[in-house]
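Here you go, sequence then predicted model.
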Amino acid sequence: MQIRTVLLPVATTIGLLVSGSISAQEMVIKLGHVSPMSGGQAHFGRDNANGAILAVEDLNAKGMTIGGKKVKFQLLNEDDAADPKQGTAVAQKLVDARVNGVIGHLNSGTTIPASKIYHDAGIPQISPSATNPKYTQQNFKGAFRVVANDSQLGGALGRYAVETLQAKQIAVIDDRTAYGQGVADEFVKGVKAKAPGMQIVRQYTNDKATDFNAILTAIKGKKPDVIFFGGMDNVAAPMLRQMKQLGINVKYMGGDGLCTTKLPELAGNGLGENQVICAEAGGVTGAKEKDMEQFHARYKKRFNMDVQLYAPYVYDAVMTMATAMQKANSAEPAKYLPELAKINYEGVTGTIAFDNKGDLKNGALTLFTYKGGKKEKMLVLR
């Protein structure tokens, strides 16, 4: 039978077999993918799912043979709504479906609890975007990520605030999620490493908040040079608007969660010129810049929308897992996991190789700002 390629913005399992009937000489490999396809982070979820779809379409178009059989990759796309409970529920659903591997989840707060379920089932997992260091500190042999972690990202931003921005007073706000708190804590460590005596004001919110007047008023009285926010763009945007209303005209820093092409749309006139400095986990230079540009063009042609953030990393995660299967000549998790652990894959986002914890070796970071309502690259750090 044939199944059309579709992507639904609801909690739906999508079987994606790109054209071609299944015969006795073909093997179906099931790949699970999980991201928030509903709620305030649905634009991230759709972006990630699109990256997975594009990779599976490419794999099926070029064809692959494993164990003497032609392979068809099937994508089971699940919605965790950025909620830990729903994340573990869909993780168990994918285990029950006997997937051969999992790409996801997007958020650290869902990736970490779900990883225990995949580990217990012996299913390899590659997160394209979870950055909390705890994910790979659990010593799960099948847990990997294809982006730099918060220690690298938050620390680099903290050092930049002190060394380049010459900040003397800093305020830090986080949304209390595993991601937001994690990247904020690492930012503080980076600041303290360069300026041990720096006074840092801490405030807290949540990942669904829209009113920050009390927090911002308290911060304004401390006269900070920099405000750092640990969280996502759907919360950062109203915060920026309210900062403008309160006359708080200072640099606003954050991690990859707010470093999106959608931030200008969400923030509107609250986004000042060169006001935001954010870091994206990943980054390319030299010849790889052309590869990334080509990916963005292909993505836009296929989905009629721009890449939001993580789609290239999702694409590479799928390709990395498929390459490990091919090298092992098997899609059985226990057989291809050793190949995945020692992989050296040249992807759109750069070279993908993992250390003994499953973290990306020599992970890059890219600093961005926003000018004229557009996201603009500043520099790539390693």
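Here it is on my side, so go on. The structure displayed is predicted, hence computed values, not measured ones.

all contacts plus neighbour counts: C-alpha atoms, from now on.
OK.

Quote the end-to-end distance of stretch 332-350.
26 Å (C-alpha to C-alpha, to the nearest Å).

Quick one: distance of that stretch to the chain centre.
Chain-centre distance of stretch 332-350: 19 Å, with C-alpha atoms, centre = their mean, to the nearest Å.

Quick one: residues in contact with that stretch.
Contact with stretch 332-350 is made by 100-101, 122-124, 142, 282-284, 288, 291-292, 295, 312-313, 316, 319-321, 323-325, 327-330, 351-356, 358, as judged by C-alpha atoms under 8 Å, 6 or more residues apart in numbering.

Now the buried members of those.
Buried subset of the contacts of stretch 332-350 (neighbour count, 16 or more other C-alpha atoms under 10 Å): 100-101, 122-124, 142, 282-284, 288, 291-292, 295, 312-313, 316, 319-321, 323-325, 327-330, 351-354, 358.

Out of the residues you listed, which sit inside strands?
101, 351, 352 (DSSP state E).

Let me have the residues you listed in TSV, extended by distance to residue 337.
Below are these laid out as TSV (distance: C-alpha to C-alpha, whole Å):
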residue	distance to residue 337
101	10
351	18
352	15
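
quick one: which of those is nearest residue 137?
residue 352 (19.1 Å; C-alpha to C-alpha).

Chain neighbours aside, what residue packs nearest to that closest one?
residue 345 (5.0 Å; C-alpha to C-alpha, 6 or more residues apart in numbering).

same thing with residue 39?
residue 81 (5.9 Å).

hang on, isn't that neighbour packed against residue 43?
No. Proximity of residue 81 to residue 43 does not meet the contact threshold set by C-alpha atoms under 8 Å, at 11.1 Å.

Packing partners of the helix or strand hosting residue 43?
Secondary structure assigned from DSSP states H and E places residue 43 in helix 42-62. For helix 42-62, the elements it packs on are strand 26-35, strand 69-79, helix 288-303, helix 311-328, judged by 3 or more C-alpha pairs under 8 Å, 6 or more residues apart in numbering; DSSP states H and E.

got the angle between it and strand 26-35?
Inter-element angle recorded for helix 42-62 and strand 26-35: 160 degrees (by axes from the mean of the first three to the mean of the last three C-alpha atoms, to 10 degrees).

second one coming, line it up with the first:
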Amino acid sequence: MRHYLATALAVMSATGMIASAHAQEVVTIGHSAPLTGPQSVNGKDNENGARLAIEDLNKAGMTVAGKKVTFKLDSEDDQADPKVGVQVAQKLVDSGVVAVMGPYNSGVAIPASRVYSGAGVPMLPVASNPTLTKQGFKNIFRIGASDVQLGGTMATFAAGTLKAKTAAIVDDRTAYGQGVADEFASVAKAHGIQIVDREFTNSQATDFHSILTTIKGKNPDVIFFGGYAAQGAPMAKQMIQLGLRAKLLGGDGICSADMGHVAGDAASIVYCAQGGVSLDKTAAGRDFLKRYKDAYHTDTQVYAVNYYDGVKMLADAMVKAGTTTDKAKLTSALANEDYKGVAGTYSFDEYGDLKGAPTTVYVIKNSLPVPYGE
């Protein structure tokens, strides 16, 4: 009798353990970004934003379809390299992630998107090249502004506020850099700005004396740089050294604390655009900035808040879809989101672009981007 009772209790205990295990679910979200190399400060910033959201969700406790959900982040280094990005995409798909935050770079996101689309995995990138969302894929939800919005904003600012009549353009030949530069050129011309020179560099360069000497001979009012802070900062320094009178304009790639830290005093000639509104304008934004700095002991760069909002929105979509694993239902729920995050409201058009994505022009003061006019 004792043996029977002990066996019965053991079975009941095991059954209870299994039931308890089934009542909990671990959900892994992927993340693809440059975590090493010149752009690693941005990749880590994005990762930090996503991790902060996951920590908040896990602390609060969340259930989907009656099951308690614990979130994890699988963060992979795509090195800002298209080939590595495709390998990372396949690795994340094979590991069973439910969605992917990123990639950060357009040159990585465009080829990687084919892997994610083939697997039906939702991807939430900030990569801004318009081509990304014009491929006909239904699983892409861009959580930042596009090149059309960023480049166009800076061209309008150059014409209307800076009263620029002439401009030179430099881009780093990446999908991002060329894309945002093309949009600047298009809108600048529409505003009557004459493009007096167009030059090209690469995303590893640090010496721009030859290019800038050529541009100096054209004496433009502004120079628009399509690229990232790792190149934009030394470019600003060399513009000062060579005595160029032009202001340096750019998109979100140079609109970061890293730009200010590296460029130093030369950052005073920089004007740049970020998607969204200034975080210090709202209580939620100020709270995010404080919690981020408390957690990571550094200032945000550009997109940490978008990755934070993106993870929270993904969790919201899971609740609405009633599933963490059915990717088709998650994709449908994301397409119908109207999610109010810290940085703004996220809803998407038929292509997966943010509807009415606001942009803000910044200057660099005390090493940090500050909204123009403040």
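That came through, no problem. In this text, all values refer to a predicted model and were calculated from it rather than measured experimentally.

Would you pull the TM-score for this pair?
The TM-score (TM-score structural alignment, normalised by the length of the second structure) is 0.92; 354 aligned residues with a C-alpha RMSD of 1.6 Å.

picking that back up, adding distance to residue 160 of the first structure, write the helices and strands packed on helix 42-62 of the first structure out as JSON lines.
Below are these laid out as JSON lines (distance: least, C-alpha to C-alpha, whole Å):
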{"stretch": "strand 26-35", "distance to residue 160 of the first structure": "31"}
{"stretch": "strand 69-79", "distance to residue 160 of the first structure": "36"}
{"stretch": "helix 288-303", "distance to residue 160 of the first structure": "24"}
{"stretch": "helix 311-328", "distance to residue 160 of the first structure": "25"}
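
Which stretch among the ones you listed approaches residue 85 of the first structure most closely?
strand 69-79 (11.6 Å).

Identify the residues contacting residue 34 of the second structure.
Neighbours of residue 34 of the second structure in contact, by C-alpha under 8 Å, 6+ apart: 40, 42, 43, 44, 77, 78, 79, 80, 104.

Let me know the closest of those to residue 50 of the second structure.
For those, the nearest to residue 50 of the second structure is residue 44 (9.8 Å; C-alpha to C-alpha).

So what's the residue count around the aligned partner of that closest one in the first structure?
Using TM-score structural alignment, the equivalent of residue 44 of the second structure in the first structure is residue 46. By the criterion of other C-alpha atoms under 10 Å, residue 46 of the first structure has 23 neighbours.

Residue 129 of the first structure versus residue 46 of the first structure, what's the distance?
Going from residue 46 of the first structure to residue 129 of the first structure by C-alpha to C-alpha gives 14 Å.

How many residues are close by the aligned partner of residue 93 of the first structure in the second structure?
Under the alignment (TM-score structural alignment), residue 93 of the first structure pairs with residue 91 of the second structure. The tally of other residues near residue 91 of the second structure (other C-alpha under 10 Å) stands at 14.

Residue 301 of the first structure too?
Neighbours of residue 301 of the first structure using other C-alpha under 10 Å come to 11.

likewise the one 5 residues further on?
Other residues within reach of residue 306 of the first structure, judged by other C-alpha under 10 Å, total 16.

do residue 206 of the second structure as well
Neighbours of residue 206 of the second structure (other C-alpha under 10 Å): 15.

By how much does the helix holding residue 43 of the first structure deviate from the second structure on average?
Taking mean C-alpha distance after the TM-score superposition for the first structure, the mean distance separating helix 42-62 of the first structure from the aligned residues in the second structure is 0.6 Å.

I'd guessed residue 132 of the first structure sits against residue 183; true?
Yes. Residue 132 of the first structure is in contact with residue 183 according to C-alpha under 8 Å; the separation is 7.2 Å.

got any residues that touch both of these two?
Going by C-alpha under 8 Å, 6+ apart, residues that sit against residue 132 of the first structure and also against residue 183 are 150, 151.

Give me the range in the second structure that stretch 334-348 of the first structure lines up against.
Against the second structure, stretch 334-348 of the first structure falls on residues 328-342 (TM-score structural alignment).

May I see the buried residues of the matching stretch?
329, 330, 331, 333, 334, 335, 337, 339, 341, 342.

who are the neighbours in contact with the equivalent of residue 132 of the second structure over in the first structure?
Under the alignment by TM-score structural alignment, residue 132 of the second structure pairs with residue 135 in the first structure. By C-alpha under 8 Å, 6+ apart, residue 135 of the first structure lies in contact with 108, 111, 112, 115, 143.

PyMOL command for the buried members of these?
Here is the PyMOL command that selects the buried residues among those (16+ other C-alpha under 10 Å):
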select buried, resi 108+111+112+115+143
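
Go ahead and flag the most central residue of the second structure.
Against the mean C-alpha coordinate of the second structure, by C-alpha atoms, centre = their mean, the closest residue is residue 126 at 3.4 Å.

quick one: secondary structure of that one?
coil (DSSP: H, G, I helix; E, B strand; the rest coil).

residue contacts, it?
Contacts of residue 126 of the second structure by C-alpha under 8 Å, 6+ apart are 102, 103, 104, 105, 142, 143, 144, 145, 303.

For residue 166 of the second structure, state which of these is nearest.
residue 145 (25.7 Å).

In the first structure, what residue corresponds to that closest one?
Under TM-score structural alignment, residue 145 of the second structure pairs with residue 148 in the first structure.

I believe its match is in a helix; please confirm or correct that.
No. Assessed with three-state DSSP, residue 148 of the first structure is coil; it does not lie in a helix.

residues touching it, list them.
Here residue 148 of the first structure is in contact with 131, 281, 282, 359, 360, 363, 364, 365 (C-alpha under 8 Å, 6+ apart).

For the contacts of residue 34 of the second structure, pick the one with the most neighbours.
Result: residue 43 is most packed of the contacts of residue 34 of the second structure (other C-alpha under 10 Å), 30 neighbours.

The strand or helix carrying residue 114 of the second structure packs against which elements?
According to DSSP H and E, residue 114 of the second structure maps onto helix 106-119. Identification of packing neighbours for helix 106-119 of the second structure by 3+ C-alpha pairs under 8 Å, 6+ apart yields helix 82-95, helix 175-190.

Which residue numbers in the first structure does the last one align to?
So the one you mean is helix 175-190 of the second structure. Under TM-score structural alignment, the match for helix 175-190 of the second structure is residues 178-193.
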